[in-house]
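In: coordinates only, sequence not included:
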């Protein structure tokens, strides 16, 4: 098993169905970024009842994305933890299955909304970051003329670079959110 496979969940139909609900995506994100939590603690953070978060936690556990943290809590106070740091998905894996068209669309839109929310939160808190961070933040947007093969090669290279930086957390680290997407867009030139 390669380094990336240990850290990323390969999204299959079962996982895609689990991630097709925005609240489950948010809960999973909180467990991945902030560590283990209880249903009641998550409920307060997401503005839902603990019964609702418990149900969604069970759905995430059934899909293999989270597991009970047996080193914490008790029978009455169950703690949950994320199994992987992130997800990796190829939309091509689901295009031939009409039953997954809805979950794929819901998941993709939720992920875009979560990325926007994370970047917006950073912008809102930009003054809170120390001088040693503020000039290291990078938002990049490019339009490149590429073939499908070149776009795939570019993505593979970027993901290899990200993989090289994966390591256990150590003192002095700050969590850094990394987003990567490469996708085609239709041109809409102005016509005379």
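Out: Nice, I can see it. Please read these numbers as outputs of a predicted model, since none were measured by experiment. Numbers count the residues shown, from 1 in each chain.

In: when you work out contacts or count neighbours from here on, use the C-alpha atoms and nothing else.
Out: Will do.

In: buried stuff in the lengthiest helix in the chain?
Out: In terms of residue count, the longest helix belonging to the chain (DSSP state H) is helix 101-124. Neighbour counts over helix 101-124 (16 or more other Cα atoms under 10 Å) mark 103, 104, 106, 107, 108, 110, 111, 114 as buried.

In: of these, closest to residue 151?
Out: residue 108 (19.0 Å; Cα to Cα).

In: how about the contacts made by the closest one?
Out: Applying Cα atoms under 8 Å, 6 or more residues apart in numbering to residue 108 gives no contacts.

In: three-state assignment of residue 67?
Out: strand (DSSP: H, G, I helix; E, B strand; the rest coil).

In: tell me where the chain has helices.
Out: Secondary structure of the chain (DSSP H): helices at 3-7, 13-18, 22-34, 39-46, 50-62, 101-124, 131-134, 148-164.

In: distance of residue 66 from residue 158?
Out: 27 Å (Cα to Cα, to the nearest Å).

In: ok so, going back, which of the buried residues of helix 101-124 sits closest to residue 47?
Out: Checking the buried residues of helix 101-124 against residue 47 with Cα to Cα, the nearest one is residue 114 at 16.2 Å.

In: here comes the other one, which I'd like you to weigh against the first:
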């Protein structure tokens, strides 16, 4: 899902393809079906409510309603070049959205709830994408199977170092993205999804220099 968490500092520079979520637009997007609809339009291109309903296992009434809500908040718009007769086609307005962690601390509890739902749905989407890859990898070439990656590392970092790491990872991915946009997709290129997670975890370790720790 193209919803990077926007770090503070120099990495927060705005990409014209990315829409920065504010409190109002977050409330309009933070719904599981709306986020799935938006992802389908971004990744697969314009579609009708009926097509999206069939793909996602929803009713066309539900997809039509949530597409209109997405349109009201500026995430999707009509694709008249695809329309035939009364058939209404929709397309994504932006290439992705940027989430500011400050929304989790908003004074409005509705905004905080929407922010929490949004992040959980992003995590769910990442899980679905990984499960899809594992379930279909036999359909891909040996070369692509060798070129996939599911790695994780454990590091001891300060918050500042973690933020620096996030910024450098985003910068690296951004270079590949800019190259593809500028020169066009290379022969043999496929759509690739890159997930990054930097999260602190609790440990049972104690600090021997902490005077509050009991000594043996």
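Out: Sure, I can see it. Please read all numbers here as calculations on a predicted model, not as lab measurements.

In: need the nearest residue in space to the aligned partner of residue 21 of structure 2 in structure 1, chain neighbours excluded.
Out: Alignment note: residue 21 of structure 2 maps to residue 11 in structure 1; criterion TM-score structural alignment. The shortest distance from residue 11 of structure 1 to any non-neighbouring residue, by Cα to Cα, 6 or more residues apart in numbering, is to residue 89 (5.1 Å).

In: map the one you found onto structure 2.
Out: Structural alignment (TM-score structural alignment) places residue 89 of structure 1 against residue 99 in structure 2.

In: what's the answer for residue 21 of structure 1, then?
Out: With TM-score structural alignment as the matching criterion, the partner of residue 21 of structure 1 in structure 2 is residue 31.

In: now residue 35 of structure 1
Out: Using TM-score structural alignment, residue 35 of structure 1 lines up with residue 45 in structure 2.

In: what distance do you get for its match to residue 166 of structure 2?
Out: 29 Å.

In: of those two, who's got more company?
Out: Neighbours per residue (other Cα atoms under 10 Å) separate residue 45 of structure 2 from residue 166, with residue 166 holding more: 19 against 12.

In: I figured that one hits residue 198, correct?
Out: Yes: at 7.3 Å, residue 166 of structure 2 and residue 198 qualify as touching, with contact defined as Cα atoms under 8 Å.

In: centroid residue for structure 1?
Out: For structure 1, the residue sitting closest to the mean C-alpha position, by Cα atoms, centre = their mean, is residue 86 at 5.2 Å.

In: OK, contacts around the nearest residue to the match of residue 35 of structure 1 once chain neighbours are set aside?
Out: In space, and not counting its chain neighbours, residue 45 of structure 2 is closest to residue 91: 6.5 Å by Cα to Cα, 6+ apart. With contact set as Cα under 8 Å, 6+ apart, residue 91 of structure 2 has these partners: 41, 42, 45, 46, 47, 76, 77, 78, 79.

In: then residue 110 of structure 2?
Out: residue 27.
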